[in-house]
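K.L.:
next one to model:
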Amino acid sequence: MDTIVSYLVLYFVIWACIYLLTSNLRSRKSAARLPPGPYSFPIIGNLHQVGQNPHQSYAKLSKTYGPLMSLKLGSKATVLVSSANVAREVLQKYDQMFSGRSATGAAHTLDHHKVSMVWLPVSSQWRNLRKMCKENIFATQRLDTSQGLRQEKLQELRDYLHRSSVSRKAVNVGDAAFTTSLNLISRTLFSKDFADYDSDSSQELQEIVWGVMKNVGAFNLSDYFPVLRVIDPQGIMRDAKFYFQKLFDIFDDIINERLQVRGASETKKNDLLEALLDHSIKNEFEFGSNDLKHLLLDLFVAGADTTSTTVEWAMAELLRSPDKFAKARAELKEIIGQEEVVQESDISRLPYLQAVIKETFRLHPAAPLLVPHKANEDVEINGYIVPKNTQVLINAWASGRDPTTWSDPEIFEPERFLDRDIDARGQHFELIPFGAGRRICPGLPLAYRMVHLMLAAFIHNIDWKLEEGMKPEDLDMDEKFGLSVPKALPLEAIPVKL
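P.N.:
Down below sits the predicted model:
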């Protein structure tokens, strides 16, 4: 063991020396054209400036070095984009040149990066996956057809909140939103529920999904010093494999059960798994069983976690602003009525509810740095060169708090969207929680419906009381960083039925 450690140390020292020599040569050639940034130390670069919440640290640095900023994160050259104008350059004007992906080490787990629609480079394989999702999963007609499933799950949420109001029991808003999201996704995909409210199964699945999101988005030394991947010093690769395999085992059981049912009966379920199995059988060389499991992981994890995270943040902001809460609830009562429930077709008739969601996206984008992009070639932006293979991070969190774009950017003010023609679907770069351009999140059509309907279920005909006399302004709003960013301290409150 001592010999192995000695070899590793020697290897690291040799690698560090080579890195220093080559990086000095490269820096002499290109530093004058790189975007501005803070001084980077030998070997570690700017890693010491990242902090526990990188999106916040990068936002602070951008105030000094500008909205297009270069950093050296270990051996990884990185460019940070922190304004809507520069984001437009990257994601629209030079979309093709920045369409590559900088996959984290954890995204390599079980070769996920080789088949995942999220991490694949733009290629025929990626285009086929996007086309299949657009036609078989997120097409308007298919979503309209399956909205009855989602209404059933939303009614279960309303029933749970009613039971909690009767018993005066505090609700963990994030857990309730996650259980609803999980069942909305699992019903749409598999025609079955994965969890119950206040159940151990829900907690276990939430732990698995968050485990995937946390490890894929975690600060991993191996991402910045590739020599460390062999020893995995933080155990991130080990943990990622554990959580990935847990989900794959669940998917294997469901797929095998469905194949047995298909073999014994000609009756088919009207869900997405059925459509994906049909596609897989017809195109087995293009889309096999392994591709199916990795796609299910992408859909399952992203859909369940980001939606529930957004709803929890929206509820936290509304409970901190009772006047905004009352206004959103009054709109629902006026437009929908006291006894009716919100349908997906009603969303367009609820401008204030939409404004609340947009304001939540602005202040709390579920993925504050989006998914890392990579430059496919040298690109000139604003007189600076972004070199080929540079990792490019779009700081949507910083753009949402940019004082040159937003007045009083730290204040939760949904009214700002009532007189501004801005949406969150990738056309207005001031607000891009789903990304933009060709790498925009393909699940946007479903997520848009789910987040509005779920928030409406939490506030329609319900008042909320904070525990133990807590004042609204005392609510903790700290974040917990991963590929998504939920509240660090879960939001708990008592529903009061009106």
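
K.L.:
please make it C-alpha for all contacts and neighbour counts, starting now.
P.N.:
Noted.

K.L.:
for the protein, longest helix please?
P.N.:
In terms of residue count, the longest helix belonging to the chain (DSSP state H) is helix 289-320.

K.L.:
what about the strands in the stretch 251-400 of the chain?
P.N.:
Assignment of strands within the stretch 251-400 of the chain using DSSP state E, counting those that start in this stretch yields the ranges 373-374, 379-381, 384-386, 391-394.

K.L.:
chain neighbours aside, what residue packs nearest to Lys327?
P.N.:
Excluding the flanking residues, the one nearest Lys327 by CA to CA, 6 or more residues apart in numbering is Tyr352, at 7.8 Å.

K.L.:
compare with the first, here's sequence two:
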Amino acid sequence: MNELGRVTIAQMIMFLIPCPLLFFFFFFLTRNKSSKELPLPPGPYPWPIVGNLYQMGKNTHIRLAEMAQVYGPLMSLRLGQRILIVGSSPAAASEILKTHDRALSGGSVSVLLQGSAVHNMNLVFSTETSDEWRKIRNLYASKIFSSEAMESRADMRENKVMEMVKYIGSIGGENISIKDVMLVTATNIIGNTTLSMDLVDFEGNGIGAGIKGSVRRLSSLGAQQPLADKYPIFGRWDIQGWTKQVIHIIEQELGTIWDNILQTKRNGTNNNYIRRI
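P.N.:
You can find the predicted model right below:
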């Protein structure tokens, strides 16, 4: 056999050896976890590995509406290895949010946060509808957000809105960020509803001065779905540093603000941080 023949055979062997490994890797990522799974609602055909991610685009809500016209008011999508069920009609919403509320009321928490200090500790980062979860939810519903409680705080909300209007009027011809002013107002309405105190003023000062930036960063991270949520095989590793950032904001930044609020309440002080106009 000449030199050319040996090189060709060697190249073929080097090409063929990885093929079975690649096939089994694709099969492992795309195979169903159980052959006994119930049939899913109709939906677009998923590609290997990526599923239907390539079909989402930038305007996801528009693409989902277009898909619903083709596949119906209840459809299934695959985002990597994850299955997403989308309801897009009043009847589907009623089934999800009312008829089967008990079974579907658990939150969608990132794989990377499950098992962390914040998992199942509150309503936001809870995947379980346990007795403790229902107890907290009922407390919110009956003591804070009931119609009687909301009506009793109507004057407070009106006062906060008027403070916002007066502040905007005092600025004169200066540029102002309306969304920042509204965020301060909303924050103080929540602060007075739950803690009977203002948290921040329109200049960014107060006991909750850092809450605006922390909430924005946390919301931004929440919108950046980590790789492990699409491919749970990577759940053991925080490849993107996502978990570290989320935990830091919750425990260090928001945790410090919460400690300061508790200390203020325990000391019996209740300073009003909104500048009166």
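
K.L.:
after superposition, what is the TM-score?
P.N.:
The TM-score (TM-score structural alignment, normalised by the length of the second structure) is 0.75; 247 aligned residues with a CA RMSD of 3.2 Å.

K.L.:
that older thread, what about the residue nearest to Lys327 of the first structure, how many residues nearby?
P.N.:
21 (other CA atoms under 10 Å).

K.L.:
got it, and the one 3 residues further on?
P.N.:
Number of residues near Ala355 of the first structure (other CA under 10 Å) recorded here: 22.

K.L.:
what lines up against it once you look at the second structure?
P.N.:
In the second structure, no residue is equivalent to Ala355 of the first structure according to TM-score structural alignment.

K.L.:
quick one: Ala355 of the first structure and Asp463 of the first structure, what's the gap?
P.N.:
Per CA to CA, to the nearest Å, Ala355 of the first structure is found 20 Å from Asp463 of the first structure.

K.L.:
I'd like the distance between the residue nearest to the spatial centre of the second structure and Pro73 of the second structure.
P.N.:
Nearest to the mean C-alpha position of the second structure, counting by CA atoms, centre = their mean, stands Gly222 at 4.4 Å. Relative to Pro73 of the second structure, Gly222 of the second structure is positioned 26 Å away (CA to CA).

K.L.:
over to Asn120 of the second structure?
P.N.:
31 Å.

K.L.:
next, count neighbours for the counterpart of Thr264 of the second structure in the first structure.
P.N.:
The equivalent of Thr264 of the second structure in the first structure is Glu257 (alignment by TM-score structural alignment). Neighbourhood size, Glu257 of the first structure [other CA under 10 Å]: 12.

K.L.:
the residue nearest to the centre of the second structure corresponds to which position in the first structure?
P.N.:
Aligned partner of Gly222 of the second structure by TM-score structural alignment: Val216.

K.L.:
how far away is that match from Ile236 of the first structure?
P.N.:
Going from Val216 of the first structure to Ile236 of the first structure by CA to CA gives 8 Å.

K.L.:
shared neighbours of the two, anything?
P.N.:
Ala106 (CA atoms under 8 Å, 6 or more residues apart in numbering).

K.L.:
all strands for the stretch 151-277 of the second structure, in order.
P.N.:
Counting by DSSP E, counting those that start in this stretch, the stretch 151-277 of the second structure contains no strands.

K.L.:
quick check: nearest residue in space to the match of Gly222 of the second structure, chain neighbours excluded?
P.N.:
Nearest non-adjacent residue to Val216 of the first structure (CA to CA, 6+ apart): Ala106, at 4.8 Å.

K.L.:
got it, and Leu184 of the first structure?
P.N.:
Per CA to CA, 6+ apart, closest to Leu184 of the first structure is Arg150, 5.6 Å.

K.L.:
burial check on Gln231 of the first structure, number of neighbours?
P.N.:
One correction, residue 231 of the first structure is Ile, not Gln. For Ile231 of the first structure, the tally of surrounding residues (other CA under 10 Å) stands at 11.

K.L.:
just tell me what it corresponds to in the second structure.
P.N.:
So, by TM-score structural alignment, Ile231 of the first structure is matched to Trp237.

K.L.:
what of Leu80 of the first structure?
P.N.:
By TM-score structural alignment, Leu80 of the first structure lines up with Val86.

K.L.:
so that match lies in a strand, does it not?
P.N.:
Yes. Assessed by DSSP: H, G, I helix; E, B strand; the rest coil, Val86 of the second structure belongs to a strand.

K.L.:
against Gly51 of the first structure, how distant is the residue nearest to Leu184 of the first structure?
P.N.:
For Arg150 of the first structure, the distance to Gly51 of the first structure equals 39 Å [CA to CA].

K.L.:
neighbour count winner among the two?
P.N.:
Arg150 (24 against 12).

K.L.:
that one pairs with which position in the second structure?
P.N.:
Under TM-score structural alignment, Arg150 of the first structure pairs with Arg157 in the second structure.

K.L.:
surely its match touches Ile189?
P.N.:
Yes. Between Arg157 of the second structure and Ile189 there is a contact under CA atoms under 8 Å: 6.2 Å.

K.L.:
returning to that earlier point: just send the strands of the stretch 251-400 of the first structure back as CSV, with distance to Thr188 of the first structure and mean neighbour count too.
P.N.:
CSV is the format used below for these (distance: least, CA to CA, whole Å; neighbours: other CA atoms under 10 Å):
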stretch, distance to Thr188 of the first structure, mean neighbour count
strand 373-374, 30, 26
strand 379-381, 41, 15
strand 384-386, 41, 20
strand 391-394, 31, 25
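
K.L.:
nearest to Arg329 of the first structure, of those strands?
P.N.:
Set against Arg329 of the first structure and scored by CA to CA, the strands of the stretch 251-400 of the first structure come closest in strand 391-394, at 34.0 Å.

K.L.:
report all helices and strands that the closest one contacts.
P.N.:
In terms of contacts (3 or more CA pairs under 8 Å, 6 or more residues apart in numbering; DSSP states H and E), strand 391-394 of the first structure is packed against strand 76-81, strand 373-374.

K.L.:
the last one maps to which residues in the second structure?
P.N.:
Meaning strand 373-374 of the first structure. Under TM-score structural alignment, there's no match for strand 373-374 of the first structure.

K.L.:
tell me the helices and strands packed up against that strand.
P.N.:
By 3+ CA pairs under 8 Å, 6+ apart, strand 373-374 of the first structure packs against strand 100-101, strand 391-394.
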